[in-house]
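*Asks:* sequence unavailable; structure follows:
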């Protein structure tokens, strides 16, 4: 049975297997969570979605390179929530 404990080594082993920490008769450090924080950097919408939205807004209109770049930046900021 899994509930049986022969000694402190069993507690340490089970804690390690399950990623638990414990304090008391046996002390096992809780493992460090190395999962990256998804909100550490600001959200940026994907470039293909920005380009798609820019194309919709231009609706076939021809604009200069500088104007298009400004629109791409503006749309990217809007879609990213900036």
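*Replies:* Arrived safely, thanks for sending. These numbers come from a predicted model, not from an experiment. Numbers count the residues shown, from 1 in each chain.
*Asks:* CA atoms for contacts and neighbours, from now on please.
*Replies:* Will do.
*Asks:* endpoints of stretch 34-48, how far apart?
*Replies:* Stretch 34-48 has an end-to-end distance of 30 Å (Cα to Cα, to the nearest Å).
*Asks:* got another, please set it beside the one above:
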């Protein structure tokens, strides 16, 4: 996950947005570029604040970083799976596919020996190997 600057201590929309400019300070070139990109994407930046720390990685001046209230921050953080403890947003862990159940080799071998004993030892090495695979698959629940 890419590092994002944490959101400041946020209490209400009024205190969060108080005395903030649009996020560009005196840099009119960047301001005009960000405004143009936002309008081209269908976002109206009027009355909003640009928060560059909410840009997706690799997308400077992203229209997605224009916010008008705290709910915009929550929405962006949830969508991108970013932590923002002050907003009560916690990134969820990305779960990988569960690994298939693996049977201990000793248990499989024990069952093979039982079957070989039941057959009075009349089992070829190939049949023994097939037995071993069958027992392991059955125990994993993958046998069709």
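*Replies:* Everything's here; your move. Since this is a predicted model, take the numbers as computed values, not measurements.
*Asks:* quick check: stretch 17-31 of the second structure aligns to which part of the first structure?
*Replies:* Aligned by TM-score structural alignment, stretch 17-31 of the second structure corresponds to no residues of the first structure.
*Asks:* first-to-last residue distance for that stretch?
*Replies:* End-to-end distance of stretch 17-31 of the second structure (Cα to Cα): 18 Å.
*Asks:* could you look up the SS state of residue 74 of the second structure?
*Replies:* helix (DSSP: H, G, I helix; E, B strand; the rest coil).
*Asks:* buried sites along stretch 67-79 of the second structure?
*Replies:* Within stretch 67-79 of the second structure, the residues that count as buried by 16 or more other Cα atoms under 10 Å are 67-68, 70, 73-74, 76-78.
*Asks:* and for stretch 113-127 of the second structure?
*Replies:* Neighbour-count burial for stretch 113-127 of the second structure [16+ other Cα under 10 Å]: 113, 116.
*Asks:* from the contact counts, what lies against the top helix by length along the second structure?
*Replies:* Secondary structure assigned by DSSP state H gives helix 125-140 as the longest helix of the second structure. Packing partners of helix 125-140 of the second structure (3 or more Cα pairs under 8 Å, 6 or more residues apart in numbering; DSSP states H and E): helix 105-118.
*Asks:* returning to what we had before: export the buried residues of stretch 67-79 of the second structure to CSV and tack on distance to residue 33 of the second structure?
*Replies:* Shown next, in CSV, are the buried residues of stretch 67-79 of the second structure (distance: Cα to Cα, whole Å):
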residue, distance to residue 33 of the second structure
67, 17
68, 19
70, 24
73, 22
74, 25
76, 21
77, 24
78, 27
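*Asks:* ok, which pair from the residues you listed is furthest apart?
*Replies:* Spatial extent of these (Cα to Cα) is set by the pair 68 and 78 at 16.5 Å.
*Asks:* tally of neighbours for residue 128 of the second structure?
*Replies:* 17 (other Cα atoms under 10 Å).
*Asks:* skipping adjacent residues, who's closest to it in space?
*Replies:* In this structure, residue 128 of the second structure finds its nearest non-sequential neighbour in residue 112, 7.2 Å apart by Cα to Cα, 6 or more residues apart in numbering.
*Asks:* for the aligned residue in the first structure for that neighbour, give me its contacts.
*Replies:* For residue 112 of the second structure, the aligned position in the first structure is residue 54, judged by TM-score structural alignment. Taking Cα atoms under 8 Å, 6 or more residues apart in numbering, we find residue 54 of the first structure in contact with 71-72, 75.
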